[in-house]
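> the following block contains a protein sequence and its predicted model.
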Amino acid sequence: MAKIKKGDLVQVIAGRDKGLQGHVLKVIPAADRVIVEGVGRVKKHVRAGQNAQGAVTGGIETIEAPIHVSNVMLVAKDGKPVRVGHREVEVERDGKKKIKRERIGRRGGKEIEL
């Protein structure tokens, strides 16, 4: 189970954008990277072309670049960054007992709700 998921509010704890907060747009587990809204912005040169309506596209665009997952921390409801852990909880579904893993905040030990 991943500690950071798409849609989570995270804070950058290292690097050029340290201190900024944003929502996770995409998680790239194979490379241990995340793309965070408004963080790690870089300029990308795009070749000129045309779209279906005939408008010219291309030029210099500013996009979010992936940053390493170790450089972000999940933000709890109180607005402070928190370390993430896991806890196994036994739940009953359809008359059967199953084990469910839930994310917990290490500071309070409570389940992380989004």
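Perfect, I can see it now. Residues are numbered from 1 along each chain as shown.
> for the rest of this, base every contact and every neighbour count on C-alpha atoms.
Noted.
> and residue 10, how close does it get to residue 86?
Plainly put, residue 10 is 18 Å away from residue 86 if you go by Cα to Cα, to the nearest Å.
> alright, now check it against this:
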Amino acid sequence: MAKIKKGDLVQVISGASQARGGDRGKQGKVLEVLVERNRVVVEGVNFVTKHERVGQTQRGTRTGGLETVEAPIHISNVALVDPDTKKPTRVGHRVETKTVDGVSKTVRVRYAKKSGKDL
């Protein structure tokens, strides 16, 4: 089971600090998970400039130029944010049994472990 999924709130835990122009400490929502490459795209983190070829649409408006988009970041460089404390935390799994319409199912559920100084 994946520890980080699309839509999760994560924090960058490694790299250059924000004072040095980096992204460490920034929090953002996961826009995309690239499983084969072990990378995630996080909203507002790791911006790169793309050069888009200039073209025209059928209406005659010009497209292209310079675009800034979020680039993928390695999954080991982000940590899931605990919804209670708003601090990065580790992720655990527990097995629960749920009953739906009289049928019991065993499912694995993600949960945030304790984070910060309260360990």
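Structure's in. What do you need? Just so it is clear, the model here is predicted, and its values are computed rather than measured.
> TM-score, when you put one on top of the other?
For this chain pair, the superposition-based TM-score is 0.89 by TM-score structural alignment, normalised by the length of the first structure; 108 aligned residues with a Cα RMSD of 1.2 Å.
> quick check on residue 10 and residue 86 of the first structure: which one has the bigger neighbour count.
Higher neighbour count among residue 10 of the first structure and residue 86: residue 10, with 26 against 17, using other Cα atoms under 10 Å.
> what about residue 88 of the first structure, which SS state?
strand (DSSP: H, G, I helix; E, B strand; the rest coil).
> can you give me the distance of the residue mapped onto it from the second structure to residue 109 of the second structure?
Aligning on TM-score structural alignment places residue 88 of the first structure opposite residue 95 in the second structure. Plainly put, residue 95 of the second structure is 6 Å away from residue 109 of the second structure if you go by Cα to Cα.
> likewise for residue 82 of the second structure?
Taken as Cα to Cα, the span from residue 82 of the second structure to residue 109 of the second structure is 15 Å.
> check residue 34 of the second structure too.
Taking Cα to Cα, one finds residue 34 of the second structure at 21 Å from residue 109 of the second structure.
> same question for residue 24 of the second structure.
For residue 24 of the second structure, the distance to residue 109 of the second structure - Cα to Cα - is 28 Å.
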